[in-house]
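> Need a 3D model of the following:
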Amino acid sequence: MKYYSTNKKAPMATLHEAVVKGLAGDRGLYMPESIKPLPKEFFDNIDKLTFQEIAFTVAKAFFGEDVNEDDLKNIVYDTLQFDCPVVEVKENIYSLELFHGPTLAFKDVGARFMARLLQYFIRQEGKEQVNVLVATSGDTGSAVANGFLGVDGIHVYVLYPKGKVSKIQESQFTTLGKNITAVEVDGVFDDCQALVKSAFMDDELNKHMKLTSANSINVARFLPQAFYYFNAYARLKAMGKADEMVVCVPSGNFGNICAALFGHRMGLPVKRFIAANNANDIFYNYLQTGKYEPKASRQTIANAMDVGDPSNFARIYDLYKGDHDAITSLISGATYSDEQIRETMKACFDTTGYTLDPHGACGYRALSEQLQEGETGVFCETAHPAKFKETVESVIGAEVAIPERLAAFMKGTKQSVEMSKEFEDFKNFLLKR
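Coordinates of the predicted model:
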């Protein structure tokens, strides 16, 4: 499979090149030149398959031409050592719990898959160390850091906005050491993302060290997230609830919903999608007006979605050839203030007993408001509520237990490098490494 740039000004790339480069030379995002539909028989029998079996079938459609089948199966099964259950919250609304991985966040799958795939390519060619740059607004950093921890031949630099991630999130990537370096940037997430993109475009830096990204701009990070939606369909099909399936994805950088849309293009029978935003409503406004107007991100209690210029919009725009009508016919939007998110968390807990985190609350509320008669809604509960313990407890008035593996991170010692948001400072730091 070849990969082209969304900006259409860079040469076609192999999967290996797309994964190692992360970003195309023209600053575009890599897209597969074709998306293979899966056979009817797969969907007919999907409810009888395990999560791992489903994911392997999907992975072969994406990566089967470029990765040995046995190795790909090992990568998939090593990545998915946990399940992602579908839990009924109230009638016709289900939570797809994506927080059962090592760091209790949905990004665990993409991060671990990419780590294993990158390691596969490094071993094949015996090349020098690869340096992974990742910007995080919350959960990406912890998922990538833990997914790559101890992987030979790879060093990870996690860039995060100072004071704008939760203490638990911060502890998951600042206490690891080994091949993980945390970089605390005096700015917002968009500044961190700009530093990463600028590093990829700097010739001197790229001659000094081999760079790639583990943000959802990397095809190996976002594509495996499609596994979730096939699994959700399978579990609902087993309940007899999959015929009018609506998927709602809390969205920040839009990698997760982009993966779901790729799944839809492969034949996954989702009726329609809802992109739920917090106060960072750039995509919501695009749906209403047809104009994409990035702006500075706003800090909210759903911090992993605090993105003012979502990178993966370029992929969605490309996937539908810039046709606004085609996009809005399949995707609707929603945007919620912190006050509305709190209201939703409280109301859901009081009426159903289910504890939402702030991000999942956006998805749950959007379904509650937009679901139509006869439809079944699935929203992504993207992170365990304990990752936002103080916020959640203050809203619902009840204690949120911290899972043991999350509590273990809090016992570590913070190690981070303070950094300004100026690229020259970051470049000089890397040149000394």
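> hey, let's count contacts and neighbours off CA atoms from now on
Fine.
> where do the strands sit along the chain?
For the chain, the strands defined by DSSP state E cover 2-5, 13-14, 30-32, 86-90, 93-97, 130-135, 154-161, 180-185, 210-213, 245-250, 272-277, 331-335, 376-381, 417-419.
> Mind checking these for the one nearest to residue 78?
strand 154-161 (18.1 Å; Cα to Cα).
> Does anything pack onto the closest one? Which helices or strands?
Here strand 154-161 touches strand 130-135, helix 139-148, strand 180-185, helix 189-201, going by 3 or more Cα pairs under 8 Å, 6 or more residues apart in numbering; DSSP states H and E.
> Direction-wise, compare that strand with helix 189-201 and give the angle.
140 degrees (axes from the mean of the first three to the mean of the last three Cα atoms, to 10 degrees).
> Check the helices and strands packed on strand 154-161 for me and report the most buried one.
Of all those, helix 139-148 carries the top mean neighbour count, a mean of 27, counting by mean count of other Cα atoms under 10 Å.
> could you say what helices and strands the lengthiest helix in the chain packs with?
Of all the elements of type helix in the chain, the one with the most residues (DSSP state H) is helix 108-125. Here helix 108-125 touches helix 15-21, helix 69-79, helix 139-148, helix 219-222, going by 3+ Cα pairs under 8 Å, 6+ apart.
> Which positions in stretch 117-126 come out as buried?
Within stretch 117-126, the residues that count as buried by 16 or more other Cα atoms under 10 Å are 117, 118, 119, 120, 121, 122.
> Second input sequence below; structure requested for side-by-side comparison:
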Amino acid sequence: PSIWPIIGDEIPDNDLQEIIIDAYPFTAQTVPIDPTTYVLELHHGPTCAFKDFGARFMARTMSYFNKDEDDVLHILVATSGDTGSAVGSAFQDVPGIDVTILYPKGKISPLQEKQLSTFTGNVRSLAVDGTFDDCQKLVKTAFTDSDLRNNLRLSSANSINISRLIPQSFYYLYSSLVVRNRAPRDSRIDNPAIIFVVPSGNFGNLTSGLIAQKMGAPISGFVAATNANRTIPDWIATGNYKARPSIATYSNAMDVGSPSNYERIINMYNLDEVRSLFASYWLDDAGTLQAIKNCHTRTGYMLDPHGAVAWQAWDDMRRGGMEALLRGEDFDHTKPGLTKNIPSWAQKIIEN
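The predicted model follows:
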């Protein structure tokens, strides 16, 4: 498995294999919906969230390293929706670990709130009067509070913890290999340019894809697809990063105005490299609803609002958007759609 070079000899092979088997009684499904489009289904875990992949591996490795400790390890988590449920489920009844989840009151779905409010024992959830960014700020402040850290062993299960992102890179490696092997049959493309269009909020998922690419996954590039919380598209378009309060949208798990993984991205790449590697796109709520309808009408596949943002980004690109960029047409980044940067792989979209 791709995790072994990262783990090294920290966990014996047999123990690591047991952790992997226990963490993943489910798989990521790579589902073709038209000859050149695949949906990477990440909802087959116990909480129906892609973060089950990261949280379950993290919980088991933390439990492994914590087993000989006398003091409880306290996990602090901020959630905009699905992180909290996945983390709560993953750490439920894990000995020696307590979990506190902060979520914005009234700003997550009823199903997510039901999941969060029914954990017991070592997992508790607290509703915060504010936004996800407020919850995230509270968590980050706790980690910089020396008095608190002197009295409690603290860690996080958000994507600020790299152990959440590394296991999420696994499904990028797996699915890119699946598509590379299937494409000659599905679309008669022998050497496909594999582009991941990633619905993005805090940008942890996309950062996991960047890690996978650096580990050798055959990925040509990425599309950062956001809702109206367009902090990253605006940065890519203008070069100015300006965090802002998040606003509520239908794709609520992406409602992040100050994405913490921006700091990771700029430590991996400079802005010119980001513009070469990423296409950037944002969509409002009206466009999201239309995307759900359009995808179902044309393919029979029903998307959730988060996936709909990504699908519309891909559909706009292949139906003339990328060609318009290459012709030099100007794009207004303040309106839904692509930003004007041209990624290095743009020509391959037109050719395929």
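> sorry, back to before: let's have the helices and strands packed on strand 154-161 of structure 1 in TSV, adding distance to residue 260 of structure 1.
Compiled in TSV, those are given as follows (distance: least, Cα to Cα, whole Å):
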stretch	distance to residue 260 of structure 1
strand 130-135	22
helix 139-148	18
strand 180-185	30
helix 189-201	23
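> Of these, which is nearest residue 228 of structure 1?
For residue 228 of structure 1, the closest of those is helix 139-148, at 16.0 Å, according to Cα to Cα.
> From the contact counts, what lies against the closest one?
Helix 139-148 of structure 1 sits against helix 108-125, strand 130-135, strand 154-161, helix 167-174, with contacts defined as 3+ Cα pairs under 8 Å, 6+ apart.
> buried residues in the last one?
Taking 16+ other Cα under 10 Å as the neighbour-count basis, helix 167-174 of structure 1 is seen to contain the buried residues 168, 169, 170, 171, 172, 173, 174.
> what angle separates that helix from strand 154-161?
150 degrees.
> Helix 167-174 of structure 1 aligns to what range in structure 2?
Mapping helix 167-174 of structure 1 onto structure 2 (TM-score structural alignment) gives residues 110-117.
> Quick check: that stretch compared with structure 1, mean distance?
Compared with structure 1 after the fit, stretch 110-117 of structure 2 shows a mean deviation of 0.9 Å (mean Cα distance after the TM-score superposition for structure 1).
> how much space between the counterpart of residue 203 of structure 1 in structure 2 and residue 154 of structure 2?
Here residue 203 of structure 1 is matched to residue 146 in structure 2, going by TM-score structural alignment. Distance, residue 146 of structure 2 to residue 154 of structure 2, using Cα to Cα, to the nearest Å: 11 Å.
> Pull up the gap between residue 215 of structure 1 and residue 85 of structure 1, please.
25 Å.
> Looking only at neighbour counts, state which of these two leads.
Neighbour comparison, residue 215 of structure 1 and residue 85: the larger count goes to residue 215, with 27 against 18 (by other Cα atoms under 10 Å).
> re the thing from before, higher neighbour count, residue 146 and residue 154 of structure 2?
A direct count of neighbours by other Cα under 10 Å for residue 146 of structure 2 and residue 154 places residue 154 higher, at 18 against 11.
> From residue 237 of structure 2, how far out is residue 279 of structure 2?
Taken as Cα to Cα, the span from residue 279 of structure 2 to residue 237 of structure 2 is 10 Å.
> re earlier: need the strands of structure 1 in JSON lines with distance to residue 319 of structure 1, can you?
Converted to JSON lines, these look like this (distance: least, Cα to Cα, whole Å):
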{"stretch": "strand 2-5", "distance to residue 319 of structure 1": "12"}
{"stretch": "strand 13-14", "distance to residue 319 of structure 1": "18"}
{"stretch": "strand 30-32", "distance to residue 319 of structure 1": "9"}
{"stretch": "strand 86-90", "distance to residue 319 of structure 1": "28"}
{"stretch": "strand 93-97", "distance to residue 319 of structure 1": "25"}
{"stretch": "strand 130-135", "distance to residue 319 of structure 1": "24"}
{"stretch": "strand 154-161", "distance to residue 319 of structure 1": "29"}
{"stretch": "strand 180-185", "distance to residue 319 of structure 1": "33"}
{"stretch": "strand 210-213", "distance to residue 319 of structure 1": "22"}
{"stretch": "strand 245-250", "distance to residue 319 of structure 1": "18"}
{"stretch": "strand 272-277", "distance to residue 319 of structure 1": "15"}
{"stretch": "strand 331-335", "distance to residue 319 of structure 1": "13"}
{"stretch": "strand 376-381", "distance to residue 319 of structure 1": "22"}
{"stretch": "strand 417-419", "distance to residue 319 of structure 1": "36"}
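> so which of those strands gets nearest residue 405 of structure 1?
strand 93-97 (17.1 Å).
> That closest one vs structure 2, mean deviation?
Mean for strand 93-97 of structure 1 is 0.6 Å (mean Cα distance after the TM-score superposition for structure 1).
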